[in-house]
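Engineer: below are the sequence and a predicted model for it; my questions follow.
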Amino acid sequence: MKNTTKKIVNVFPDLRMHFEKHSYNDEAVLSTLEPVKRTFLQLGSFFEQPEEEFNLALLYKHLDDEWLELALELITRYFQKETYLIQKPFYSYIKDGSEYLNLTEFARYLSDQGVRYDRQKLNLYYERGKVPKADLFLGSGTKYWHLSTVQAFCEQEKNRLKSM
């Protein structure tokens, strides 16, 4: 199961069985689901079998607000992380609770995981090339790291500290 599909299952656990049984294109199954779940099941079907078509009009017809934002975020992530068709992302939208962390949030994450870093130390290590390059820079030069980058660095640091 693709990571983007797993994100759908995290939000809609009852769709897991349809993905596991590959019954996401079964009209009998689709007809039993409410429109939002049906749309996400079909979107996940596209992620699993991209040679099949996905009708974007479903997003317009059945999703709004946070559901539409989630679908668009999943589509972007799919093309960046699963297909690598977007290798150098130009566009990203960052909001509270997104999976991108600024320098302060990066340092807080590390500290919360028992790796003692404050903002200044993290910035100094970044300047020395000991911290991964930022995944995203916004107009003002603000650096952001994807949560997966932060988690990988945290594990690397934990292992390094254990070996000392």
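Structural biologist: Yep, it's here.

Engineer: from now on I want contacts and neighbour counts done on CA atoms only, so please keep to that.
Structural biologist: Will do.

Engineer: for the lengthiest helix in the chain, packing partners?
Structural biologist: If you go by DSSP state H, the chain has its longest helix at helix 147-162. With contacts defined as 3 or more C-alpha pairs under 8 Å, 6 or more residues apart in numbering; DSSP states H and E, helix 147-162 has these neighbours: helix 103-112.

Engineer: beyond the helix it packs on, next helix or strand please.
Structural biologist: helix 119-127 (DSSP states H and E).

Engineer: so that following helix versus helix 103-112, what angle?
Structural biologist: 100 degrees (axes from the mean of the first three to the mean of the last three C-alpha atoms, to 10 degrees).

Engineer: alongside the first one, take a look at this:
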Amino acid sequence: MLNEDVVKKLKNVPNNTNTEIEKVNTNIETAKTELNTKIDQLIAGGSNVASTQTITIDDWVEDAESGFKATVTHSLLTQRIVVNIIDATTKENVVTNFKIIDDNSIEIRSEVKVELNVYVINGNAETHFINATVDDNRVSEMTTYSSKKIHEEISKVAEQLAGINSNIISTVNNNLIPM
């Protein structure tokens, strides 16, 4: 009975199994090559954080939908971007539409032909912030200020002021009221 089951299952195996395996292997190799290319581009790009391009009057192409359009290319290798557009003549910020085409280009749209400076900033760029906090758990370190250390310093200043005040009062009293 076992042999009959095996024979039935073998009859159901497609004849072109080797061809299918080769197709899968080819797809895997293609995907690996694409990923390695993307990794190489990212490594070569290093710290690509921004790109600048000027759109001149001649760069604009007529567009039936929005008047005119121009393509801006950058080497940031991402679609997570921030775009800032400045009128080259007036130096004012321009609010205009743009469309992300791919990882390296965007399309700017405008109703009129105007010279623009386009700044494309990588939204994936690493940013560092300096945080200033009071840490009550780290009292002993000289570079860290805890609320306890702050209160101690204020108390010392208050004691010094009280001592100075009493010296001033006794000096004034001694000078005004001879003994």
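Structural biologist: Sure, I can see it. Note that the structure is predicted; figures quoted are calculated from it, not measured.

Engineer: care to give me the TM-score?
Structural biologist: Once superposed, the chains reach a TM-score of 0.22 (TM-score structural alignment, normalised by the length of structure 1), with 68 aligned residues with a C-alpha RMSD of 5.8 Å.

Engineer: can you give me the strands in structure 1?
Structural biologist: Secondary structure of structure 1 (DSSP state E): strands at 100-101, 136-137, 143-146.

Engineer: which of the ones you listed is buried the deepest?
Structural biologist: strand 100-101 (a mean of 24; mean count of other C-alpha atoms under 10 Å).

Engineer: helices or strands up against that one?
Structural biologist: strand 143-146.

Engineer: tell me how many other residues crowd the nearest residue to residue 59 of structure 1 once chain neighbours are set aside.
Structural biologist: The spatially closest residue to residue 59 of structure 1, leaving aside those adjacent along the chain, is residue 68, at 6.6 Å (C-alpha to C-alpha, 6 or more residues apart in numbering). Neighbours of residue 68 of structure 1 under the rule other C-alpha atoms under 10 Å: 15.

Engineer: repeat for residue 71 of structure 1
Structural biologist: Residue 71 of structure 1 has 20 nearby residues by other C-alpha under 10 Å.

Engineer: and what of residue 54 of structure 2?
Structural biologist: 16.

Engineer: please name the nearest non-neighbouring residue to it.
Structural biologist: Residue 54 of structure 2 sits nearest to residue 117 (C-alpha to C-alpha, 6+ apart), 4.5 Å away.

Engineer: hang on, that neighbour in a helix?
Structural biologist: No. Assessed with DSSP: H, G, I helix; E, B strand; the rest coil, residue 117 of structure 2 is strand; it does not lie in a helix.

Engineer: ranges for the helices of structure 2?
Structural biologist: 2-12, 17-45, 147-176.

Engineer: just send those back as a markdown table, with mean neighbour count and distance to residue 70 of structure 2 too.
Structural biologist: Formatted as a markdown table, the helices of structure 2 follow (neighbours: other C-alpha atoms under 10 Å; distance: least, C-alpha to C-alpha, whole Å):
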| stretch | mean neighbour count | distance to residue 70 of structure 2 |
| --- | --- | --- |
| helix 2-12 | 9 | 57 |
| helix 17-45 | 12 | 24 |
| helix 147-176 | 12 | 57 |
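
Engineer: what's the closest of those helices to residue 69 of structure 2?
Structural biologist: helix 17-45 (27.5 Å; C-alpha to C-alpha).

Engineer: tell me what that closest one is packed against?
Structural biologist: So helix 17-45 of structure 2, by 3+ C-alpha pairs under 8 Å, 6+ apart, packs with no helix or strand.

Engineer: picking up where we left off before, let me have the helices of structure 2 in TSV, extended by distance to residue 83 of structure 2.
Structural biologist: Shown next, in TSV, are those (distance: least, C-alpha to C-alpha, whole Å):
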stretch	distance to residue 83 of structure 2
helix 2-12	57
helix 17-45	19
helix 147-176	43
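
Engineer: between those, which one is nearest to residue 63 of structure 2?
Structural biologist: So among these, helix 17-45 is nearest, using C-alpha to C-alpha, at 32.3 Å.

Engineer: ok, and the closest non-adjacent residue to residue 67 of structure 1?
Structural biologist: With C-alpha to C-alpha, 6+ apart, the residue lying closest to residue 67 of structure 1 is residue 36, at 7.8 Å.

Engineer: ok, back up a step: need the strands of structure 1 in a markdown table (columns: distance to residue 62 of structure 1).
Structural biologist: A markdown table is the format used below for the strands of structure 1 (distance: least, C-alpha to C-alpha, whole Å):
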| stretch | distance to residue 62 of structure 1 |
| --- | --- |
| strand 100-101 | 27 |
| strand 136-137 | 31 |
| strand 143-146 | 29 |
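
Engineer: wait, doesn't residue 104 of structure 1 sit right on residue 121?
Structural biologist: No. Because the distance of 10.7 Å does not satisfy C-alpha atoms under 8 Å, residue 104 of structure 1 is recorded as not touching residue 121.

Engineer: kind regards, and thank you for your time.
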